[in-house]
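[1] Model the following, please.
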Amino acid sequence: MKKTKSYKFKEVDLVSLRELALKVKSPTGFQLRYGGLLSILRTNVEEKLVHTLVQFYDPDFRCFTFPDFQLVPTLEAYSDLVGLPIAERTPFIGPGSSLTPLVIAKDLYLKTSDVSNYLVTKSHIRGFTSKYLPEKANLDTTCQDTREAILALLIYGLVLFPNLDNFVDMNAIEIFHSKNPVPTLLADTYHAIHDRTLKGRGYILCCVPLLYRWFISHLPSSFHTNLENWSYSQRIMALTPNEVIWLTPAAQAKEIITGCGDFLNVPLLGTRGGINYNPELATRQFGFPMKAKPINLATSQEFFYYSNAPTGQRAAFVDAWSKVRRKSVKHLGVRSGIAHEAYTQWAIDRAEEIGMPYPAMRYLSASAPSMPLPLPPATQGMYQEHLAMESHEKRMWKV
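    From the prediction side, this is the model:
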């Protein structure tokens, strides 16, 4: 077994943000402009579940490795959760290209003088205090467009891309301006977990509501209703591949980003640095069978901070995003929710190699991967509910 690590979670005044959200006159109109930010804001994150999940992070393959299967946060999954497409242009490329007050004012429907007067510097970082923005949004004289734009920016700065306490920094402002937050959100998710895994520091997790919503989208409905005598760690260690919900809304993507530029897989730039991830490991999450050990895994340490990035590495990441490789799902074969024995055995071996963070709760077998794996008696009742769910899911695969 490997040692578990501690993670910190940013404390955010969600009550004030949710009260401001009640002043949105047209949630549908807000969603058309800013995506699914309101649903993200209403997410009540179970921090213990997230803390348990990240213990399964596999730093070499940039995924979560469980006893006999793997799950991978993907660009397509985050796009679905945020309700915004991955734009056909280079995303946020890191700190250094500050927007002018004129541009920020247009984004927030404010006067340029207001932006100039209230942009401040905190710990050598430019931005807005979270006190000024809510006060401006709550004024009776503030127009609806301004109120909603400020709410969206507050969610970016305090919930999705938190940095300094009670402060919306220039990184969040620039990502908000880009209208292309998905690659940066995924980058920050991986970067924060990877850093903590490698260096053992108390790194604050980023994009926690998205990570949480992504994970629970793969969990069976019985996961939470049968926890009376189980801890999160025990329940996750008892999960079988047949219990996992593979066919999430993200699986309906028509194209998958498989790589960028000269990189074997997908390089990502976040607010703190760069990292890569392996979409090939998510093949099953897009509805296609995992047949054997993936052959295009990037095991090189594509991980850096902007403060100490090797010469040219950041520029190479930026250039790669001008050459995005996409694959149509039509070319991935016949949809199927199974994994072949060769892959399942490889996943089991990988889990043994890196070590699981908690004791085993069931036996493992790769001999019949499309059949339910044996469960301890305490989970047999849970599994009956899943059998009906699996039958429905198989019918969906045939559509």
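[2] Please count neighbours and contacts with C-alpha atoms only from this point.
    Will do.
[3] Now do the same contact list for the closest residue to Leu84 other than its chain neighbours.
    Spatial nearest neighbour of Leu84, chain neighbours left out: Gly35 (5.4 Å); criterion: Cα to Cα, 6 or more residues apart in numbering. Neighbouring residues of Gly35 by Cα atoms under 8 Å, 6 or more residues apart in numbering: Val82, Gly83, Leu84.
[4] Any chance of TSV for those, columns secondary structure and distance to Thr43?
    Compiled in TSV, the contacts of Gly35 are given as follows (DSSP: H, G, I helix; E, B strand; the rest coil; distance: Cα to Cα, whole Å):
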residue	secondary structure	distance to Thr43
Val82	helix	12
Gly83	coil	15
Leu84	coil	17
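[5] Can you lay out those as CSV showing distance to Lys25 and neighbour count?
    Output for the contacts of Gly35, formatted as CSV (distance: Cα to Cα, whole Å; neighbours: other Cα atoms under 10 Å):
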residue, distance to Lys25, neighbour count
Val82, 20, 21
Gly83, 19, 17
Leu84, 21, 21
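[6] ok, those residues vs Tyr383, which is closest?
    Proximity of these to Tyr383 was ranked by Cα to Cα; the top entry is Val82 with 31.3 Å.
[7] what's the spacing between the closest residue in space to the closest one that isn't next to it in sequence and Thr100?
    Leaving aside its chain neighbours, Val82 sits nearest to Gly36 (5.0 Å; criterion: Cα to Cα, 6+ apart). From Gly36 across to Thr100, the span is 27 Å (Cα to Cα, to the nearest Å).
[8] for Trp346, same thing?
    To Thr100, Trp346 is 52 Å away according to Cα to Cα.
[9] who has more neighbours, the two?
    A count of neighbours by other Cα atoms under 10 Å puts Trp346 above the other of Trp346 and Thr100, at 17 against 11.
[10] gap between Ser16 and Phe61?
    39 Å.
[11] Equivalent analysis for Ile257, please.
    17 Å.
[12] cool, Ile175 as well?
    Applying Cα to Cα, the value for Ile175 to Phe61 is 27 Å.
[13] on that earlier part again, show me what contacts the residue nearest to Val82?
    For Gly36, the contact set (Cα under 8 Å, 6+ apart) comprises Leu81, Val82, Gly83, Leu84.
[14] Just send the residues you listed back as JSON lines, with distance to Tyr118 too.
    Output for those, formatted as JSON lines (distance: Cα to Cα, whole Å):
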{"residue": "Leu81", "distance to Tyr118": "32"}
{"residue": "Val82", "distance to Tyr118": "29"}
{"residue": "Gly83", "distance to Tyr118": "30"}
{"residue": "Leu84", "distance to Tyr118": "29"}
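[15] One more, please, to line up against the first structure:
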Amino acid sequence: MTRNSLQELKEIWDQREDEIKQLFYYNYGDLPYLLDIKVDKHLFRALAQFWNLVYSCFTFGKVDLVPTMEEYTTLLRCLKIQLEKAYFRAANVPTFLKKLMSITCMSEQWVVARINLRDLILAHSDTKKRVDIFAMSIYGLVIFPKALGHVDEAVSDLFDWLGKRVTPVPAILAKTFRSLSACRRAGKERFIGCAQLLLAWFYSHFWRVEKVSYRVFSENYSPLKELVVTPRQDDISEEK
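    Model prediction:
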């Protein structure tokens, strides 16, 4: 099941009607803002050098920082995520084919012949299914990327549990920690995790706030949206 390109997903989202966007925000939170977060490679390489393999945290001098469940949940801002319901792999997991049929509501013949998430997002007869498949595309491309350019089977497994209000945050954090440790051990290993969300977490600790706006205490306040519209200098070298 080949994943979509990031640019394709951004174009699809920009063309969606407000009604569909609101349905997406209600069911899956602020995931679409991750499509607009530019990954600063110089900053990311510099940040990875501060990852402490022993304690699994970032160590800046005498200060330790590490993403937490609460912080990532706040960034994703999905009302249906419940912290007390963690994802786990059940004993009798349906086959990959059955999971795709359930998620897409397409026939076995169609799924076996070809899976193209872009076509389903644009042309599926069920509006909610278009929203679901778009969300799965973001999970497959941004949240749990694969180096080979395909959607991981584990994404469909976890995605099936999102409908049961299960939080994906522990799985996201585990993938992030493992990827950071792999980068540190290998030196130049590719980070295979949600770089956009990790950078959003990092930026959130260093925003210069002269006056706290009342908006941050509102239920509708979106930290990811704030990050996207906040201007940043992105021409800084890795050394600097």
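[16] Give the equivalent position in structure 2 for the residue nearest to Leu84 of structure 1.
    With TM-score structural alignment defining the correspondence, Gly35 of structure 1 maps onto Gly29 in structure 2.
[17] Check Val168 of structure 1 too.
    In structure 2, Val168 of structure 1 lands on Val151 (TM-score structural alignment).
[18] hang on, its match packs against Val142?
    No. Counting by Cα atoms under 8 Å, Val151 of structure 2 does not reach Val142; the two are 10.3 Å apart.
[19] Can you find the partner of Thr68 of structure 2 in structure 1?
    Superposed on structure 1 with TM-score structural alignment, Thr68 of structure 2 falls opposite Thr74.
[20] Can you name the residues that contact the spatially most central residue of structure 2?
    Nearest to the mean C-alpha position of structure 2, by Cα atoms, centre = their mean, lies Ile143 at 3.2 Å. Contacts for Ile143 of structure 2 (Cα under 8 Å, 6+ apart) come out as Ile172, Gly193, Cys194, Leu197.
[21] same thing but at 6 Å, please
    By Cα atoms under 6 Å, 6 or more residues apart in numbering, Ile143 of structure 2 lies in contact with Cys194.
[22] And Val142 of structure 2, by the same measure?
    So Val142 of structure 2 contacts Cys194 (Cα under 6 Å, 6+ apart).
[23] Trace it over to structure 1, please.
    In structure 1, Val142 of structure 2 lines up with Val159, judged by TM-score structural alignment.
[24] What of Trp207 of structure 2?
    In structure 1, Trp207 of structure 2 lands on Pro220 (TM-score structural alignment).
[25] secondary structure class for its match?
    Here Pro220 of structure 1 is coil, with the state taken from DSSP: H, G, I helix; E, B strand; the rest coil.
[26] Can you give me the distance of it to Val45 of structure 1?
    Distance, Pro220 of structure 1 to Val45 of structure 1, using Cα to Cα: 17 Å.
[27] More neighbours: the two, which one.
    For Pro220 of structure 1 versus Val45, the count of surrounding residues by other Cα under 10 Å is larger for Pro220: 19 against 15.
[28] How much space separates the more buried one from Tyr232 of structure 1?
    13 Å.
[29] got it, and Leu211 of structure 1?
    For Leu211 of structure 1, the distance to Tyr232 of structure 1 - Cα to Cα - is 16 Å.
[30] can you check Ile125 of structure 1 too?
    The value you get for Ile125 of structure 1 to Tyr232 of structure 1, if Cα to Cα is used, is 38 Å.
[31] And for Phe92 of structure 1?
    Phe92 of structure 1 sits 35 Å away from Tyr232 of structure 1, taking Cα to Cα as the criterion.
[32] Compare neighbour counts for these two and give me the winner.
    More crowded of Phe92 of structure 1 and Tyr232, by other Cα under 10 Å: Phe92, with 25 against 17.
[33] Give the helix, strand or coil label for the more buried one.
    coil.
[34] Need the counterpart of Phe56 of structure 1 in structure 2.
    Phe56 of structure 1 maps onto Phe50 in structure 2, by TM-score structural alignment.
[35] What are the boundaries of the helices in the stretch 101-250 of structure 1?
    101-108, 112-118, 132-138, 144-154, 170-178, 182-199, 208-216, 222-225, 232-238 (DSSP state H, counting those that start in this stretch).
[36] Distance to Thr65 of structure 1 for those helices - can I get that in TSV?
    Below are those laid out as TSV (distance: least, Cα to Cα, whole Å):
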stretch	distance to Thr65 of structure 1
helix 101-108	41
helix 112-118	46
helix 132-138	41
helix 144-154	34
helix 170-178	30
helix 182-199	14
helix 208-216	13
helix 222-225	18
helix 232-238	11
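[37] do you know which of those helices lies nearest Leu49 of structure 1?
    Using Cα to Cα, those put helix 232-238 closest to Leu49 of structure 1, at 6.2 Å.
[38] For the closest one, list every residue counted as buried.
    For helix 232-238 of structure 1, burial by neighbour count (16 or more other Cα atoms under 10 Å) applies to Tyr232, Ser233, Gln234, Arg235, Ile236, Met237, Ala238.
[39] From those residues, pick the one nearest Leu198 of structure 1.
    Distances from Leu198 of structure 1 to these, taken by Cα to Cα, are shortest for Ser233, at 21.4 Å.
[40] And for the residue nearest to the closest one when sequence neighbours are not counted, the neighbour number?
    Excluding the flanking residues, the one nearest Ser233 of structure 1 by Cα to Cα, 6+ apart is Thr52, at 6.1 Å. For Thr52 of structure 1, the count of nearby residues is 21 (other Cα under 10 Å).
[41] before we move on, what about Val120 of structure 1?
    Val120 of structure 1, neighbours per other Cα under 10 Å, totals 15.
[42] What distance do you get for Ser5 of structure 2 to Val151 of structure 2?
    To Val151 of structure 2, Ser5 of structure 2 is 11 Å away according to Cα to Cα.
[43] Mind checking which of those two has more residues around it?
    Set Ser5 of structure 2 next to Val151 and count neighbours by other Cα under 10 Å: Val151 wins out with 22 against 14.
[44] any idea how far Tyr28 of structure 2 is from the more buried one?
    Relative to Tyr28 of structure 2, and taking Cα to Cα, Val151 of structure 2 is found at 18 Å.
[45] if I line the two up, what does Leu22 of structure 1 land on in structure 2?
    Taking TM-score structural alignment, Leu22 of structure 1 has Asp14 as its aligned residue in structure 2.
[46] What is the neighbour count of the aligned partner of Gly202 of structure 1 in structure 2?
    Structural alignment (TM-score structural alignment) places Gly202 of structure 1 against Glu189 in structure 2. Neighbour count of Glu189 of structure 2, defined by other Cα under 10 Å: 13.
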